[in-house]
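Student: Here is a sequence with its predicted model. Questions after.
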Amino acid sequence: MRRTVAEHRAAVAGLLRWSSGYDGGAPELLPLPGALGRALAEDIAAPVSLPPFDNSQMDGYAVHADDLGAPSALLVAEAIPAGSVPPPLEPGTAAPIMTGAMLPDGAAAVVPIERADPAQFHSAADRAAGPVTVRLPGGIDTGLFVRRAGSDIAEGETALPAGTLLGPAQLGLLAACGVGAVRVRPRFRVLLLSTGDEVAEPGTPLAPGAIYDANSTLLEAALREAGAEVARHRLLGDDPAVLRDAFDAIPSGSTHLVLSTGGISQGAYEVVKQALADSSVEFSSVALQPGGPQAHGTISGIPFLGFPGNPVSALVSFEMFLRPALHRLTGIPAPRPVLDAVLVEALESPGAKHQVRRGLYRDGRVALVGGPDSHLLHALAASNCLVHVPVGVAALAAGERVELTLTGPEPADPFAVEDVLVLEDAGTGPATTDGPGTG
């Protein structure tokens, strides 16, 4: 059956929601460094206020409320370093205070050192010789350069709600609040397997007619980056009986999803299709290029997804279907940024399909990298976005706008269009079928 991209995305999200058994489970207690990239299992209330006390925003002089009016010469009191508890400030005095130091009782403002006369602190020798004074300007506003206690967050307020994805800024906030460990949602577990008599493990000798397995590494990295826990099955050949045995041997409750690549298209040796012929798994054709052949369903109650065997098709399938479903279910990963950009060159697309091209985006422009074929891993590695050509669009001219999903950082230096286009496979025209190399 033929599905739209939206229909299959909804089907994958529903499969994981209703059949994966993932409900958040028992949370894990982790120290802050180990919680990077995880999602909070519960609300975190601030155990202290930030700042916990009124403190100085500048190096300067703490000034008493009675001395904020006319310019005045004030007696210099004892200096207040950060980390100390100062005595109350008396009227007619000004205390040298460092950035972040606690404001003394009676102080109402801080005058930066560069606005004082002299514009530098008195030395220890000056102070030892006798009382010293400082002249400060008048018209100082109450609260000038004072950080009030709780101005960032008050004690007891929610610092981070449940489900928050913990990045450096969030972990820094928790550390500032004195939180040393947090409860996070458990990882979503995926069993990953790859099929094909022709595939070999990287690092082993390559026999004639064989290729190295890129899909397992590609998808494991994508899944781990998306916050999942991945177990890799050994490579499986094209024997349906062996594959059925592998499926039957999966312990109940050991995984939330079984994900395979290859063996689901229209060829004569589609091992996954043969092994699951009598199961509830649906084998669909999605109006997507690359990534048209898809499979989804359950095996012994465990959700199953089958992606095409070509590496680019497998990754596009992950980005289009599985990554959004993981976000909806677990809160991880964060959604990809979706941008609007100007095409550097023209493109053609099968009008009946949603085409996904690899591109290099910078400063509002996107250059296509490689052709539409699904075996072009070098082009995939050189790209930082997926360019979307929707159903109903057969061609776009240079200068027209396209929607893209940003998958990597923008290049640091401006790119020359000719440098990008050198990656194009001159022999690859715009494909219009899901034949070999385009699935």
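Tutor: That came in fine, so what should we check first? Residues are numbered from 1 along each chain as shown.

Student: When you work out contacts or count neighbours from here on, use the C-alpha atoms and nothing else.
Tutor: Fine.

Student: what's the first-to-last distance across stretch 285-295?
Tutor: Between the start and the finish of stretch 285-295 there is a gap of 9 Å, counting by Cα to Cα, to the nearest Å.

Student: Against that first model, consider the following:
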Amino acid sequence: MRMSAAEWRGWILDRIGRLDAAPLPLELAHGRTLAEQVRSAHDLPLWHSSAMDGYALRAADTAHATAERPVELVVSGEVLAGGSADPAIAPGAAVRIMTGAPVPSAADAVVPVELTAAPGREDPGADPWGRGAVRIEAPVAPGANIRRRGEDVRAGSLLARSGDPLTAARVSALAAAGVAEVRASELPRVAVLVTGAELRPPGAPLARGQIVESNSLLIAGLLRESGIEPSAVRRCTDDVAAVRAQLDELGRGCDAIITTGGVGPGSHDVVRLAVQAEPEVRAARVAVRPGQPQCAGRLASGAWLFALPGNPVSAATSFELFVRPALLACQGRDDPMRPLVPAVAGVGWRGARGRLQLMPVTIDDADADGAGDGSGIRGGRRRLVCRPAVNPRGVSHAVGGHGAVQAYAVAGEDRGDVAAGEPVELLLVGLA
């Protein structure tokens, strides 16, 4: 059966189901997906705090300060970050204060130390802090350099929703807001099974017709880049019974199995033959280039099967289009697809009308006029220019050139050829 890429992905997403969720200490939650709403436990900041190293003071005391007639204030104390002191500040006084320290209740402004002068200090490189007194040479506005309590987040504010990824930034924000534990999805247990009679391990001697097996490294690496450590990585001979035995064994301990190779319509395509009696597994010809033959569905053992083509680039694009979205969706991710970024083709390539095209590309910057000035910016405008990382005439097997891939240029089923200078959309991958 022939299906569009969107139809095939939709068929998978409709059936793959959701993994269980469980409470997890926040320090162990990075990379997971939230399974609940999370609200702030307290205000951020927790108190009025200083945004600068300087002096906390009464703004009114500086109202008439000038460089010619500076105001001199008595330094009556110090507040450190993490300290709980709330020193009194009499009119005509100030206290030293460090960044993040609570602003004394009697102060309504902070002046940065670099905008002050210390009486008697002649050497510009000397200690900038006034000890007994400090001189202010310009008025300080009320509220200057003070972070107001709750100006970032109020207690009870919604910080994250079910389905949000627990990125480093989000974990940091939750911790700062007083959250110590979250309910998060389990990570899927995923095994990798590579087939192919012609495949030999890296470093092994090669006879005529043999090639180095690299798909296990490719798929395991793509899983790790998706936040999933493979539970098993195996190679299997081109024997239907052996493939079936491996799938049965792996399926009993995994949530999903990814295979490469043996999925086409040929009489020796062992993965397709091994699962043809599985009632919930479906084979399809998907209107995508590369990666047309696909097979997916739930095995009788309970694991989900993603059977991908054996050509490395076909396997990689299939992972991006179908596997990665499904593995994120089963964790509860609301939007499992990578965003597409606009770009233009730096050179043209032949297309295939009627199929979604994914061309492995590298990315350059260019100015809006196409000249390229090294910065990629002119008049505030910037665009990305992409060029094939592989020979466009043989994409699916071009594992060597594919090593430089930074994105896949996506052209729709009705597109056909792509000409130099024409717009394309980039699915960004592999960027450090």
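Tutor: Noted; the coordinates are in hand. Source: prediction; values computed, not measured.

Student: how about the nearest residue to residue 56 of structure 2, chain neighbours excluded?
Tutor: Ranked by Cα to Cα, 6 or more residues apart in numbering and with sequence neighbours excluded, the top spatial neighbour of residue 56 of structure 2 is residue 110, at 4.4 Å.

Student: Residue in structure 1 paired with the one you found?
Tutor: Taking TM-score structural alignment, the alignment pairs residue 110 of structure 2 with residue 110 from structure 1.

Student: number of nearby residues for its match?
Tutor: The burial count assigned to residue 110 of structure 1 is 29, neighbours taken as other Cα atoms under 10 Å.

Student: Give me the distance between the helix or strand containing it and the centre of its chain.
Tutor: Secondary structure from DSSP states H and E places residue 110 of structure 1 in strand 107-112. Mean C-alpha position of strand 107-112 of structure 1 versus that of the full chain (Cα atoms, centre = their mean, to the nearest Å) differs by 42 Å.

Student: for stretch 12-22 of structure 2, same thing?
Tutor: The chain centre lies 21 Å from the centre of stretch 12-22 of structure 2; the measure is Cα atoms, centre = their mean.

Student: what do you get for stretch 44-60 of structure 2?
Tutor: Shown here is stretch 44-60 of structure 2, whose average C-alpha point lies 35 Å from the average C-alpha point of the whole chain (Cα atoms, centre = their mean).

Student: What are the buried residues along it?
Tutor: 44-59 (16 or more other Cα atoms under 10 Å).

Student: So residue 8 of structure 2, which state does it fall into?
Tutor: The three-state label for residue 8 of structure 2, taken from DSSP: H, G, I helix; E, B strand; the rest coil, comes out as helix.

Student: before we move on, the earlier item: please verify my assumption that the residue nearest to residue 56 of structure 2 contacts residue 49.
Tutor: No - no contact is recorded between residue 110 of structure 2 and residue 49 when judged using Cα atoms under 8 Å, the distance being 9.5 Å.

Student: which residues do the two both contact?
Tutor: In the contact map built from Cα atoms under 8 Å, 6 or more residues apart in numbering, the residues linked to both residue 110 of structure 2 and residue 49 are residue 146.

Student: And for residue 14 of structure 2, the neighbour number?
Tutor: Taking other Cα under 10 Å as the neighbour definition, residue 14 of structure 2 ends up with a count of 10.

Student: The closest residue to residue 291 of structure 2 other than its chain neighbours - how many residues pack around it?
Tutor: The shortest distance from residue 291 of structure 2 to any non-neighbouring residue, by Cα to Cα, 6+ apart, is to residue 314 (4.4 Å). Residue neighbour count, defined by other Cα under 10 Å, stands at 25 for residue 314 of structure 2.

Student: and what of residue 204 of structure 1?
Tutor: Once other Cα under 10 Å is used to define contacts, residue 204 of structure 1 is seen to have 8 neighbours.

Student: What segments of the stretch 251-400 of structure 1 are helices?
Tutor: Counting by DSSP state H, counting those that start in this stretch, the segments of the stretch 251-400 of structure 1 that form helices are 271-275, 311-317, 323-330, 377-382.

Student: which residue numbers in structure 2 go with the second one?
Tutor: It stands for helix 311-317 of structure 1. Helix 311-317 of structure 1 corresponds to residues 312-318 of structure 2 when matched by TM-score structural alignment.

Student: Residue 269 of structure 2: what's it in contact with?
Tutor: Residue 269 of structure 2 neighbours (Cα under 8 Å, 6+ apart): 261-263.

Student: Just these: which are in strands?
Tutor: Secondary structure from DSSP state E places none of the contacts of residue 269 of structure 2 in strands.

Student: Reformat the helices of the stretch 251-400 of structure 1 as JSON lines; add distance to residue 342 of structure 1.
Tutor: Converted to JSON lines, the helices of the stretch 251-400 of structure 1 look like this (distance: least, Cα to Cα, whole Å):
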{"stretch": "helix 271-275", "distance to residue 342 of structure 1": "41"}
{"stretch": "helix 311-317", "distance to residue 342 of structure 1": "22"}
{"stretch": "helix 323-330", "distance to residue 342 of structure 1": "25"}
{"stretch": "helix 377-382", "distance to residue 342 of structure 1": "19"}
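
Student: And those helices: which comes nearest residue 88 of structure 1?
Tutor: In this view, these are compared for proximity to residue 88 of structure 1 by Cα to Cα, and helix 323-330 is the closest at 51.8 Å.

Student: Now the closest one on structure 2. Mean distance?
Tutor: Once superposed with structure 2, the aligned residues differ from helix 323-330 of structure 1 by a mean of 2.4 Å; criterion: mean Cα distance after the TM-score superposition for structure 1.

Student: what helices or strands is that helix leaning on?
Tutor: The contact analysis (3 or more Cα pairs under 8 Å, 6 or more residues apart in numbering; DSSP states H and E) places helix 323-330 of structure 1 against helix 5-19.
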